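Asker: A structural model of the following input is requested.
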Amino acid sequence: MKIVLLDGYELNQDLDWSALEPLGNVTLYDRTTVDNHSEILEKISDAEIVITHKTPLNADILNQTTHLKYIGIMGTGYDIVDIDTAHQNNIIVTNIPTYASDAVAQFTFSLLLEVTGQVGLHNQLVHKGKWSDGPDFTFWEKPLFELKDKTLGLIGYGHIAQRVAEIAHAFSMTVIFYNHRPKQVDNDWAKQVSFDELLKHSDVISLHVIQTPETINLINQKTISKMKNSVIVLNTARGKLINESDMANALNHNQVYALATDVVQTEPIDHNNPLLKANNCYITPHIAWAPLETRKRLLDITIENLRSYLENKPVNVI
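Answerer: Sure, this is the predicted structure:
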């Protein structure tokens, strides 16, 4: 049985895939050109098992594979695989739903604390001599904010959002959330509201929904117009949830106070992405999932998903 890992660089550099080897004949690639269908097909043409992180497997590719029986997605989101076509071709697809919940929740608050506390900026200024050259015992270059009593609005209320809510509650924030269907809440401090209510009342909005046709460009000129001008928007979900031109325009015209995002529509980021020149915009290179412990968990569950499939007991099936 041939197993092909299309893009394992982010794990290959410091983790060990040896546990995969007893399961079949394994070929590991660091990278695969995501928009080169010929390259993808060449690598997987005789594979029964394909593991992918960010290499897309669309309908055209899936319809040209004759051996493929199983696709393991190394992540929570599954928009990189045409699920309907996979099902039509009797290909089982699995993902890893909760491996990074704690890491992404932690990073969501790292972004928020950077915006509100400006630790990075002031650390740099101190090292450049601005404090030692100044006349006062203190200085601050940008406004600083308390989180206590601010309202955090969560769009989506899955595992990650619920962890973010718990952290927000510890900071004495008011927590509201919108979910596309009613969600059972096991506490008395998180309140489910309508989408428009969330946009209107939130001081901080954090995105935690998957990418679907309905959620692409969810944050756009129209929805931004319903937010407070002082709002901070956080995105650790998917870049395509935000219309980047509309957001850049809103940042530059003081309709949004700040955007802090770990994801963008095209990754790696395009040199011409309007967010790069937008005011008060914080961008990190899709690293919320990347702590060593988190990636080790990802690797272990990827292998366990495959092992369960081979034992005819598939888990985490989409």
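
Asker: drop to CA atoms for contacts and neighbour counts, all remaining ones
Answerer: Will do.

Asker: Most distant residue from the centre of this protein?
Answerer: Residue farthest from the centre of the chain, counting by C-alpha atoms, centre = their mean, is P135 at 43.3 Å.

Asker: Following up with a second sequence; could you model it the same way so I can compare the two?
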Amino acid sequence: MTSPRLVFLDRGTLSPATRLRRPAFDHDVVVHDRTAPDQVAGRIAGASIVITNKVRIGAEALDAAPDLRLIAVAATGIDVVDLAACAARGITVCNIRDYARHTVPEHTFALIFALRRSLLAYADAVRAGRWQAAGQFCFFDHPIRDLAGSRLGIIGDGALGRAVGRIGTALGLDVVFAAHKGRNVAGPQGMGPLYTDFDRVLETADILTLHAPLIEPGPHGPGTRHMIGRPEFARMARRPLLINTARGGLVDETALVEALEAGQISGAGFDVATAEPPAPDHPLMRIAQRPDVIVTPHVAWAAEEAIQTLADQLIDLIEAFMAGRPRNVVAGPGAGS
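Answerer: Sure thing, here's the model as predicted:
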């Protein structure tokens, strides 16, 4: 009997220090550091199992892989895979869950602290000689604000959003979770009795942080793409910080630039972009040098401990699938498992 062929399309998206054990069944494995869009079909042809992190797998590429049984996404976000096409072809798709419950909330608050206290701006000023030029023991070139007593608005109440909420509560923030528009229902356990109206959160938050998936508009609703755009920025009466460690497409980035320039928000901390890496003329690159902006290269998830947890869970999922016990299934046979 021929051993199943396993193909990893983008091993380079995991840290070189990450230990990726071999699955405990007979198999052939091919590992690619990166895969360009025009290489996908050729590389998955003949594969039984494909691992992808950020390489897109669409219907045309799937047509070249009649033996494919499983796509294991080495991330939580599954927008890189055509789920409908996989379901139609009987291909199971599974993803990684709950591996970033510490690293993303910690990165979120690293951005919040750095921006509220202008840490990078002051560090840059010291390097430029401003302290000596000040002629006294301190200087006040950039704003500094405490967190305690401020309102933290959270959009997205999954594991990461709730973890951010717990940290915010411990720090003395007034934590509110935004409802879907038109809804006002029971909130996350331990985080208060009700969600707060979406527009009300925009209007009253001192800090807004995004932890929602990127969902394209469709028959089931408007989706989440550009959920923060010009109309939403116009409602931000308290000039909040905007933090995005979720997906770049959640925010209209051109509107973000306009909002900063118009003073509708007081700063932005972004770990994600609509195009990664962004081109030099991308909207985020236009504002990355501002003292009230921090852009990090999609590394909120990338604590060593988190990546190792991801890698271990990835192999666990593949072994479970081969043992007939699929887990974390988002499409195809076994969906809901």
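
Asker: quick one on the thing from earlier: isn't there a helix covering the residue farthest from the centre of the first structure?
Answerer: No. Applying DSSP: H, G, I helix; E, B strand; the rest coil, one finds P135 of the first structure to be coil, outside a helix.

Asker: Run a quick neighbour tally on D188 of the first structure.
Answerer: Number of residues near D188 of the first structure (other C-alpha atoms under 10 Å) recorded here: 6.

Asker: just checking, Y282 of the first structure touches V264?
Answerer: No. Applying C-alpha atoms under 8 Å, one finds Y282 of the first structure not in contact with V264, separated by 11.4 Å.

Asker: who's more crowded, those two?
Answerer: Neighbour comparison, Y282 of the first structure and V264: the larger count goes to V264, with 25 against 18 (by other C-alpha under 10 Å).

Asker: how about the more buried one, what's its match in the second structure?
Answerer: For V264 of the first structure, the aligned position in the second structure is occupied by A273, per TM-score structural alignment.

Asker: Please give the number of neighbouring residues around the nearest residue to that match once chain neighbours are set aside.
Answerer: Spatially, and ignoring its direct neighbours in sequence, A273 of the second structure is nearest to G248 (3.9 Å; C-alpha to C-alpha, 6 or more residues apart in numbering). By other C-alpha under 10 Å, the residues close to G248 of the second structure number 20.

Asker: what's near enough to touch the aligned partner of G248 of the second structure in the first structure?
Answerer: Aligned counterpart of G248 of the second structure in the first structure: G239 (TM-score structural alignment). Contact analysis of G239 of the first structure by C-alpha atoms under 8 Å, 6 or more residues apart in numbering lists V263, V264, Q265, T266.

Asker: Any chance of a ChimeraX selection covering the buried ones in those?
Answerer: Buried residues within the contacts of G239 of the first structure, by 16 or more other C-alpha atoms under 10 Å, are selected in ChimeraX with:
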select :263,264,265
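
Asker: In JSON lines, list the contacts of G239 of the first structure along with distance to L5 of the first structure and secondary structure.
Answerer: Below are the contacts of G239 of the first structure laid out as JSON lines (distance: C-alpha to C-alpha, whole Å; DSSP: H, G, I helix; E, B strand; the rest coil):
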{"residue": "V263", "distance to L5 of the first structure": "23", "secondary structure": "coil"}
{"residue": "V264", "distance to L5 of the first structure": "24", "secondary structure": "coil"}
{"residue": "Q265", "distance to L5 of the first structure": "24", "secondary structure": "coil"}
{"residue": "T266", "distance to L5 of the first structure": "22", "secondary structure": "coil"}
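
Asker: quick check, nearest of the contacts of G239 of the first structure to N272 of the first structure?
Answerer: Nearest to N272 of the first structure among these is T266, at 10.8 Å by C-alpha to C-alpha.

Asker: Please report the distance of the spatially closest residue to the closest one that is not a sequence neighbour from P182 of the first structure.
Answerer: Excluding the flanking residues, the one nearest T266 of the first structure by C-alpha to C-alpha, 6+ apart is G239, at 7.4 Å. Here the distance between G239 of the first structure and P182 of the first structure works out to 25 Å (C-alpha to C-alpha, to the nearest Å).

Asker: Pull the number of nearby residues for the equivalent of L310 of the first structure over in the second structure.
Answerer: Alignment note (TM-score structural alignment): L310 of the first structure maps to M322 of the second structure. For M322 of the second structure, the number of neighbouring residues by other C-alpha under 10 Å comes to 16.

Asker: Next: A17 of the second structure.
Answerer: For A17 of the second structure, the neighbour count with other C-alpha under 10 Å is 9.

Asker: that older thread, from what I can see the match of V264 of the first structure touches L250, true?
Answerer: No. A273 of the second structure is not in contact with L250 according to C-alpha under 8 Å; the separation is 9.2 Å.

Asker: Quick one: the strands in the stretch 1-150 of the second structure, in order.
Answerer: Assignment of strands within the stretch 1-150 of the second structure using DSSP state E, counting those that start in this stretch yields the ranges 5-8, 28-31, 49-52, 70-73, 92-94.

Asker: and among those, the most buried is which?
Answerer: Of the strands of the stretch 1-150 of the second structure, the one with the most neighbours on average (mean count of other C-alpha atoms under 10 Å) is strand 92-94, at a mean of 27.

Asker: post-alignment, it versus the first structure, mean distance?
Answerer: Following the fit onto the first structure, the mean deviation recorded for strand 92-94 of the second structure is 0.5 Å by mean C-alpha distance after the TM-score superposition for the first structure.

Asker: what helices or strands is that strand leaning on?
Answerer: The contact analysis (3 or more C-alpha pairs under 8 Å, 6 or more residues apart in numbering; DSSP states H and E) places strand 92-94 of the second structure against strand 70-73, helix 83-88, strand 329-331.
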